[in-house]
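Colleague: Next one to model:
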Amino acid sequence: MARLPDMEAMAIFATVVETRGITAAAKALSLSPPTISKALARLERRLGTPLFHRTSRRLTLTDAGGELAARAGRLLAEAEAAEAALLEQASSPRGRVRLTAPMSFGVRAVAPLLPAFMARYPDISIDLSLTDAMVDLVAEGFDLALRIADLPDSSLRARRLRPIRRVAVAAPAYLDRHGRPEHPSELMAHACFGYAYLQTRGAWTFLNDEGEEVSVRPEGPLRVNNGEAAMPALLAGLGITDAPEFLLDDLLESGRLEQVLPRWRRPEASLFLLLPPGKLQPARIRAVADYLTSMLVKRPSGPPPMA
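Modeller: The predicted model follows:
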């Protein structure tokens, strides 16, 4: 197996050439002269040829050293330029940010926020991926995620932005035909639409003001992996579904949908902003995270701390 180049020794060699001596190179690199000499000797052993003619007063390049010097100088300059670019990117908002969010929430709540962000940060590009599936941020290379859940993955850093209510609803026409249930257990006699990514695996849990908790597993003719996909059948009066409030507010206000079991409530989930493990984040990721927090957090709670 081929060995990797000794880039450290190559950089030290290029600095010795540039500064015209071991002592000056040691000062430039904040290293000791013996460390510089050892690196040069290591490089010469690896290459099998001397790179300098050494006298008590000066170093001069051999033919091999002269041939290597130009290439080593270019390598060092490119490495310094690459490092400077990455350091600048880490300290100033610039570059690509990969963000994932639930499909309907992303379309309704996240996408409308992007134009103002893009105008504010023209050097940041956002790669927005919308899916209701539980994405593995680390494995799939995402920088940020918005997730609606009861609890976030404990291996991730999380900001809780705001509660998200879920509401059981149906079209008035359906309830007129099939009756309005008064207890969660009565849902078992109704056509209920399921959601594939429900964390409770198909169970609908309800609470009332008296502290009673009831869980049921209703069934019906439709199961979807995106809540908005159930809306046409719901509005057609074909069943009952359970959905987050941001999908329902306008429909409830207009009377096209009616809340089922109004004396009962579903346990609240929360909207979280998730980041992969690790404390250091480039400026571009911090800019997106802080902007989304400021726009999506429920007021007047203020910016939530990182967990």
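Colleague: going forward, measure contacts between C-alpha atoms and count neighbours the same way
Modeller: OK.
Colleague: And the strands in this protein?
Modeller: In the chain, the segments counted as strands under DSSP state E are 52-54, 59-61, 95-101, 124-130, 144-149, 157-164, 166-170, 192-195, 204-207, 213-216, 223-224, 240-244, 258-259, 269-275.
Colleague: would you turn those strands into TSV with distance to Ala289 and mean neighbour count?
Modeller: Converted to TSV, those look like this (distance: least, CA to CA, whole Å; neighbours: other CA atoms under 10 Å):
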stretch	distance to Ala289	mean neighbour count
strand 52-54	53	14
strand 59-61	53	16
strand 95-101	10	20
strand 124-130	12	16
strand 144-149	7	23
strand 157-164	9	20
strand 166-170	25	23
strand 192-195	28	24
strand 204-207	32	18
strand 213-216	36	15
strand 223-224	30	14
strand 240-244	23	23
strand 258-259	34	20
strand 269-275	8	23
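Colleague: One more sequence to fold, the one below, so I can look at both together:
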Amino acid sequence: MTDSSDIRFLLAIQQNGSLIAAARKLGLTPSAVSQRLQQLEKKLGTRLVDRTARKLIFTEEGTLLCQRGSELIEQFDTLMEDLRVRHAGLVGTLKVNAPLGFGRRHLAPVIADFQQQNPDVDVALTLSDQPLTEAADRFDVVVHIGELRASNLVGHAIAPNARWVCASPAFVKRFGQPEAPDDLTRLPCIVLRENNEDVSLWHFSRGKTSRSVRVASKLSCNDGDVIHRWACEGRGIILRSEWDVADAIRQGTLVRLLPAWRAPDANVIALTHNRSGLPRRTRDFMQYLQARFRPLPPWRT
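Modeller: Next up is the predicted model:
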């Protein structure tokens, strides 16, 4: 019969890809790792890993033990943490990934306040222009804006967020107001590159009518703050989230275009690996995050 330390040992080999890398991670010698693996296989009466000169190949039994074992380890760790929390409050490390602009402006203050209220929780925030393409298993929470493609992650609603076509007053004075989405194909536009999406194909609807247009963009960037600034400078039209442009529209530095046409919403959601069995710190952070954006998010107040 094996125990949790044996499962953690085998998972370390799988996650690091080689006995040498696993040895470094575990603080052991490669020979000690190899010997322990042999002892584990002997105890279970089955081969778990086929070792070749170039790589390790997990057998079906080894793969099954890692898959089911990782679930058991997660449940065990969650149970132990919940017991500690009952005695001492929230503890541990919370890893969060989020888009660059939204993370800077709206998420960073929330995280700082949450950590201040829970001083025994360490929060590691990573900002990225492609949060969904990174190794999601490295994070407890991934904040995403917009439609979620097929994913094994669980989505939690955070806040509503529309998308608007905008330009500066000077740009509108120079080029005029577009009257329909097709007009955008003849005007300079600026696009935001993120999540490997087809960013120059813009979709609109009005009632039962749908329209998709391919815009011409001489300027593009992976940072929303940059394209926002370019638009304010009159360099082109942007299709941007409400959370980013609502203040600029109220202040008059940007003007909303095509108000009768609706672009697909890009609601803010938070993604976790499971709906149940989450560590207490993750559950409490999710509730705190949702509460901070209700009843109305800051861009609608």
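Colleague: The strands of the first structure into a markdown table, with extra columns for distance to Arg45 of the first structure?
Modeller: A markdown table is the format used below for these (distance: least, CA to CA, whole Å):
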| stretch | distance to Arg45 of the first structure |
| --- | --- |
| strand 52-54 | 13 |
| strand 59-61 | 16 |
| strand 95-101 | 42 |
| strand 124-130 | 46 |
| strand 144-149 | 47 |
| strand 157-164 | 48 |
| strand 166-170 | 70 |
| strand 192-195 | 66 |
| strand 204-207 | 72 |
| strand 213-216 | 74 |
| strand 223-224 | 66 |
| strand 240-244 | 68 |
| strand 258-259 | 80 |
| strand 269-275 | 46 |
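Colleague: and Ala77 of the first structure, which of those strands is closest to it?
Modeller: strand 59-61 (19.8 Å; CA to CA).
Colleague: and for the closest one, what span of the second structure is it aligned with?
Modeller: Under the alignment (TM-score structural alignment), strand 59-61 of the first structure falls on nothing in the second structure.
Colleague: Which elements pack onto that strand?
Modeller: Counting contacts by 3 or more CA pairs under 8 Å, 6 or more residues apart in numbering; DSSP states H and E, strand 59-61 of the first structure is packed against strand 52-54.
Colleague: List the contacts of the strand it packs on.
Modeller: Strand 52-54 of the first structure is contacted from outside by 59-62, 65, using CA atoms under 8 Å, 6 or more residues apart in numbering.
Colleague: and it, how far from the chain's centre?
Modeller: 54 Å (CA atoms, centre = their mean, to the nearest Å).
Colleague: Same question for stretch 283-295 of the first structure.
Modeller: The chain centre lies 11 Å from the centre of stretch 283-295 of the first structure; the measure is CA atoms, centre = their mean.
Colleague: Equivalent analysis for stretch 288-299 of the first structure, please.
Modeller: Centre-to-centre, stretch 288-299 of the first structure and its host chain are 14 Å apart (CA atoms, centre = their mean).
Colleague: ok, now how distant is the equivalent of Pro109 of the second structure over in the first structure from Leu292 of the first structure?
Modeller: Using TM-score structural alignment as the criterion, the counterpart of Pro109 of the second structure in the first structure is Pro112. Distance from Pro112 of the first structure to Leu292 of the first structure, counting by CA to CA, to the nearest Å: 11 Å.
Colleague: So for the two, which sits in the more crowded spot?
Modeller: Taking other CA atoms under 10 Å, Pro112 of the first structure and Leu292 do not tie; Leu292 has more neighbours (18 against 11).
Colleague: Pull the contacting residues for the aligned residue in the second structure for that one.
Modeller: Aligned by TM-score structural alignment, Leu292 of the first structure pairs with Leu289 of the second structure. The contact partners of Leu289 of the second structure, by CA under 8 Å, 6+ apart, come to 110, 158.
Colleague: Look up how far Arg163 of the second structure lies from Leu289 of the second structure.
Modeller: 22 Å.
Colleague: ok, longest helix in the second structure?
Modeller: helix 60-88 (DSSP state H).
Colleague: in it, what counts as buried?
Modeller: 62-63, 65-66, 69-70, 73, 78-79, 81-82, 85 (16 or more other CA atoms under 10 Å).
Colleague: For that helix, which helices and strands make contact with it?
Modeller: Going by 3+ CA pairs under 8 Å, 6+ apart, helix 60-88 of the second structure lies up against helix 4-16, helix 280-292.
Colleague: mind putting those helices in a markdown table, distance to Pro178 of the second structure included?
Modeller: Formatted as a markdown table, those follow (distance: least, CA to CA, whole Å):
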| stretch | distance to Pro178 of the second structure |
| --- | --- |
| helix 4-16 | 53 |
| helix 280-292 | 37 |
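Colleague: and of the ones you listed, who's closest to Lys173 of the second structure?
Modeller: helix 280-292 (38.7 Å).
Colleague: superposed on the first structure, where does that closest one end up, distance-wise?
Modeller: By mean CA distance after the TM-score superposition for the first structure, the fitted helix 280-292 of the second structure averages 1.4 Å away from its aligned residues in the first structure.
Colleague: hang on, Asp129 of the second structure packs against Asp223?
Modeller: Yes: if you go by CA atoms under 8 Å, Asp129 of the second structure and Asp223 touch, sitting 6.9 Å apart.
Colleague: circling back: so how far is the longest helix of the second structure off the chain centroid?
Modeller: Centre-to-centre, helix 60-88 of the second structure and its host chain are 23 Å apart (CA atoms, centre = their mean).
Colleague: how near is the counterpart of Leu254 of the second structure in the first structure to Glu8 of the first structure?
Modeller: For Leu254 of the second structure, the aligned position in the first structure is Leu257, judged by TM-score structural alignment. Computed as CA to CA, the Leu257 of the first structure to Glu8 of the first structure distance reads 68 Å.
Colleague: now Pro115 of the first structure
Modeller: 45 Å.
Colleague: Against Met10 of the first structure, how distant is the spatially most central residue of the first structure?
Modeller: Note on the first structure: the residue nearest the mean C-alpha position is Leu144, at 1.4 Å, using CA atoms, centre = their mean. The gap separating Leu144 of the first structure from Met10 of the first structure is 38 Å, by CA to CA.
Colleague: No more questions from me, cheers.
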